[in-house]
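Participant: what shape does this take:
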Amino acid sequence: MNIVALTGSNRNHAASSGLAEYAAAIMRESGHTVRIIHLYHTPLPLYSPTAENLQHPGVEQLLQSFEQANAIMLTTPEYHGSISGVLKNALDYLGQAHFKGKAVLTASTAGGPVGISSLLQLQAIVRNLHGVNCPEWISIGGSLRHQFEGISGLQTGVHESVPEADERVFSAVRSFLRLAESLRNE
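Facilitator: As a prediction, this is how the structure comes out:
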């Protein structure tokens, strides 16, 4: 299965990006292809549906990756009870054609104990884009989020262990992959 993960941080080595890398490594170990788009490394122009913006290399990569994906993962840091601005900007470029009928796993990292507000907002966006929210989500908060900072480039398929979060992430990823497979087989 072809999965795209979009990380919504504008900071290098962010915990939310590390969480996406960690989950992607688990998915790869299950035999799936995962492409991660780091908005820190691939900044997008502020959303405007102009020809100039739609021809921006980062926007073209985003659109193509989502068109080719069978399933989607969205990760964000929680800022002021919401998703990051860079993630919202990227989502504005996407539409129902990119999400319709696809399983979507949402994940957040937060300074507090949990990042529920950002996850609720992401799930509302996914519903409006006709994606199918995974019944489980991932929220990593407090000091635990620091264990995900700096995780990057786990392309080999062998994930680094974060024992305190392993079961939570594994459970959500398993649920997501089951949902994605069932939707793909419909």
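
Participant: CA only for contacts and neighbour counts going forward, please
Facilitator: Fine.

Participant: list the contacts of T76.
Facilitator: By CA atoms under 8 Å, 6 or more residues apart in numbering, the contact set of T76 is 7-9, 16-17, 83-84, 87, 107-109, 118.

Participant: of these, which is the most crowded?
Facilitator: S17 (34 neighbours; other CA atoms under 10 Å).

Participant: for comparison, sequence B:
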Amino acid sequence: MKLLILSGSAFPDSHTHSVARLIESLVEQPEHEVTHIDLREMDIPIFGQGKTEDIESLKRHAENADAIIIGTPNYHTSFSGLLKNALDHLSIDEFEMKPVGLFCNSGGMRNSDPLTQLRMVMRGVHAMVLPLQVCTCDEDFEKTGDGYRLVNDALRERLSVMIDGLVRQSHSETISI
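Facilitator: Sure, this is the predicted structure:
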């Protein structure tokens, strides 16, 4: 399986980025290939304002992926503008019938609102979003020298279950009616 992880935080060493790195480490390699794209490091202009090599790279990675995991911080009970802009550059061509997993982090208390909105966006591009999602909050982490580490064992297990679901879905046949 080729897994693409999109990390939608605008901040380096964020909680969202640390979950994405944890997912990378949980995926069995070399059996599965993982690409982690930290969107804040890419040159992605506002949709409609031109194309860049990074946009073309993002499209290629999304199209070639067998499954995608999307992570976002909770910004005012929604997903990040950085992620929204990147998703605006993608389409049904990259997502149709592709399994997608979702995770988010909220500062004070756990909140799934950003993922509810992402589900609507993913439905619009015909993705198959897993019913299981992961919502973390800042208290689920400990600060380390290079960012954060998820210490909530129940959430680490939930991430593993989500990854297993993506692997199963990416290997199942899609039937057209």
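
Participant: related to what we said a few turns ago, what's the closest of the contacts of T76 of the first structure to E164 of the first structure?
Facilitator: Using CA to CA, the shortest approach to E164 of the first structure within the contacts of T76 of the first structure belongs to T109, at 14.3 Å.

Participant: show me what that closest one lines up with in the second structure.
Facilitator: Residue pairing (TM-score structural alignment): T109 of the first structure is matched to N105 of the second structure.

Participant: before we move on, what about L94 of the first structure?
Facilitator: With TM-score structural alignment as the criterion, L94 of the first structure matches L90.

Participant: skipping adjacent residues, who's closest to that match in space?
Facilitator: K59 (6.4 Å; CA to CA, 6 or more residues apart in numbering).

Participant: for the counterpart of the one you found in the first structure, helix, strand, or coil?
Facilitator: Matched by TM-score structural alignment, K59 of the second structure corresponds to L63 in the first structure. Per DSSP: H, G, I helix; E, B strand; the rest coil, the secondary structure class of L63 of the first structure is helix.

Participant: ditto for F176 of the first structure
Facilitator: Under three-state DSSP, F176 of the first structure comes out as helix.

Participant: quick check: it touching E136?
Facilitator: Yes. Between F176 of the first structure and E136 there is a contact at 7.5 Å, judged by CA atoms under 8 Å.

Participant: doesn't the match of L94 of the first structure lie inside a helix?
Facilitator: No. The assignment for L90 of the second structure by three-state DSSP gives coil, which leaves it out of any helix.

Participant: give me the distance between it and L115 of the second structure.
Facilitator: Remark: distance between L90 of the second structure and L115 of the second structure (CA to CA, to the nearest Å) = 18 Å.

Participant: these two: who's more crowded?
Facilitator: L115 (25 against 19).

Participant: so which strand or helix has that one?
Facilitator: Secondary structure from DSSP states H and E places L115 of the second structure in helix 113-124.

Participant: which residue is nearest the centroid of the second structure?
Facilitator: Central residue of the second structure (CA atoms, centre = their mean): I70, 1.2 Å from the mean position.

Participant: quick one: residues contacting it.
Facilitator: By CA under 8 Å, 6+ apart, the residues touching I70 of the second structure are 5-8, 100-103.

Participant: cutoff 7 Å now
Facilitator: Counting by CA atoms under 7 Å, 6 or more residues apart in numbering, I70 of the second structure touches 5-7, 101-103.

Participant: mind checking the SS state of the spatially closest residue to A24 of the first structure that is not a sequence neighbour?
Facilitator: Leaving aside its chain neighbours, A24 of the first structure sits nearest to V34 (6.1 Å; criterion: CA to CA, 6+ apart). When classified by three-state DSSP, V34 of the first structure comes out as strand.
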